[in-house]
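Novice: sequence below, structure please.
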Amino acid sequence: MAKVLIVEDNEMNRDMLSRRLQRKGYEISIASDGEEGIRLATELLPDLILMDMSLPVLDGWSATRQLKTAPETQRIPVIALTAHAMSSDREKALEAGCDDYDTKPVDLNRLLAKMEALL
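Specialist: So this is what the prediction gives:
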């Protein structure tokens, strides 16, 4: 069972996504801001991280950069999740070190395909 860390500040989005992924067999951990996301990623070493980009305390771009420069977490794939759907937002997420990018609202089948490709 793949371990997935969801870093998302919106409680409704967290609950919906975690329930849907648990039903698909994923083991889910949740962080509500970028700083907590880094701490949990370092502690739990998940197989994949779903990273909201607009987070309190530390945004998703900064959190991803830190994860991708730390030896213990740099190989964990990160998928950026954002309501920003401009092509420049995708480029910005990839430049920060994200391995893929998806938009909100989440299309579960599309997201699952991206997750499976990285796992």
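Novice: when you work out contacts or count neighbours from here on, use the C-alpha atoms and nothing else.
Specialist: Will do.
Novice: so where does the most centrally placed residue in the chain fall, helix or strand?
Specialist: Centroid-nearest residue in the chain: L50, 1.6 Å away (criterion: Cα atoms, centre = their mean). Using DSSP states H and E, L50 sits within strand 48-52.
Novice: next structured bit after that strand?
Specialist: helix 60-69.
Novice: gap between that next one and the chain center?
Specialist: Remark: helix 60-69 is offset 11 Å from the chain centroid, using Cα atoms, centre = their mean, to the nearest Å.
Novice: buried residues, the biggest helix by length in the chain. List them.
Specialist: Secondary structure assigned by DSSP state H gives helix 11-23 as the longest helix of the chain. For helix 11-23, a neighbour-count test (16 or more other Cα atoms under 10 Å) marks R14, L17, S18 as buried.
Novice: give me the angle between it and strand 48-52.
Specialist: Angle of helix 11-23 versus strand 48-52, following axes from the mean of the first three to the mean of the last three Cα atoms, to 10 degrees, is 160 degrees.
Novice: and this one, please, so the two structures can be compared:
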Amino acid sequence: MKSCLVVDDSKVIRKVARHILETLNFNVDEAEDGQEALDRCGDRMPDVVLLDWNMPKMSGMEFLKNLRSAAHPVQPKVVFCTTENDAAHIRAAIDAGADEYVMKPFDRETLESKLQIVGVA
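Specialist: Below you'll find the model as predicted:
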């Protein structure tokens, strides 16, 4: 079974994402900021990370840059999930190593299609 780490400071978003991902047969773990997410990845690397942009302690971009610069032998797919929808934010995320980008609010079909695009659904 595939695993997903949902990283978002909103408990509601984490709960919605968890519900959708579990119906798609993912094992789901959660983190409420980038630092907690890095710690979880150090313990056990997920197959995919669903990542918010704006969070306390460590933003999604800071997390992504740290993750991609680390010498992990296996890197997860990263799907940014955020309200930041302008071209500059999307380009910055892709340039930093994101594999896909999905806008909030999202639904099951949208999330499933993004996971299929990155090859983990």
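Novice: can you calculate the TM-score here?
Specialist: Remark: TM-score between the superposed chains equals 0.93 [TM-score structural alignment, normalised by the length of structure 1]; 119 aligned residues with a Cα RMSD of 1.3 Å.
Novice: average distance between the longest helix of structure 1 and structure 2?
Specialist: Comparison of helix 11-23 of structure 1 with structure 2 after fitting gives an average deviation of 0.9 Å (mean Cα distance after the TM-score superposition for structure 1).
Novice: following the chain past that helix, name the next helix or strand.
Specialist: strand 27-31.
Novice: average offset between that next one and structure 2?
Specialist: Mean for strand 27-31 of structure 1 is 0.2 Å (mean Cα distance after the TM-score superposition for structure 1).
Novice: G97 of structure 1 maps to what in structure 2?
Specialist: Aligned by TM-score structural alignment, G97 of structure 1 pairs with G97 of structure 2.
Novice: so its match versus V16 of structure 2, what's the distance?
Specialist: 25 Å (Cα to Cα, to the nearest Å).
Novice: secondary structure class for the nearest residue to E100 of structure 2 once chain neighbours are set aside?
Specialist: Nearest residue to E100 of structure 2, sequence neighbours excluded (Cα to Cα, 6 or more residues apart in numbering): V79, at 4.7 Å. Using DSSP: H, G, I helix; E, B strand; the rest coil, the structure places V79 of structure 2 in strand.
Novice: next up, the contacts around V79 of structure 2.
Specialist: Contacts for V79 of structure 2 (Cα atoms under 8 Å, 6 or more residues apart in numbering) come out as V48, V49, L50, L51, A98, D99, E100, Y101, V102, K114.
Novice: try it again with 7 Å
Specialist: Contacts for V79 of structure 2 (Cα atoms under 7 Å, 6 or more residues apart in numbering) come out as V49, L50, L51, A98, D99, E100, Y101, V102.
Novice: scan these and report the most crowded one.
Specialist: Of all those, the highest neighbour tally under other Cα atoms under 10 Å goes to L51, namely 30 neighbours.
Novice: doesn't F80 make contact with it?
Specialist: Yes: L51 of structure 2 is within contact range of F80, at 4.7 Å (criterion: Cα atoms under 7 Å).
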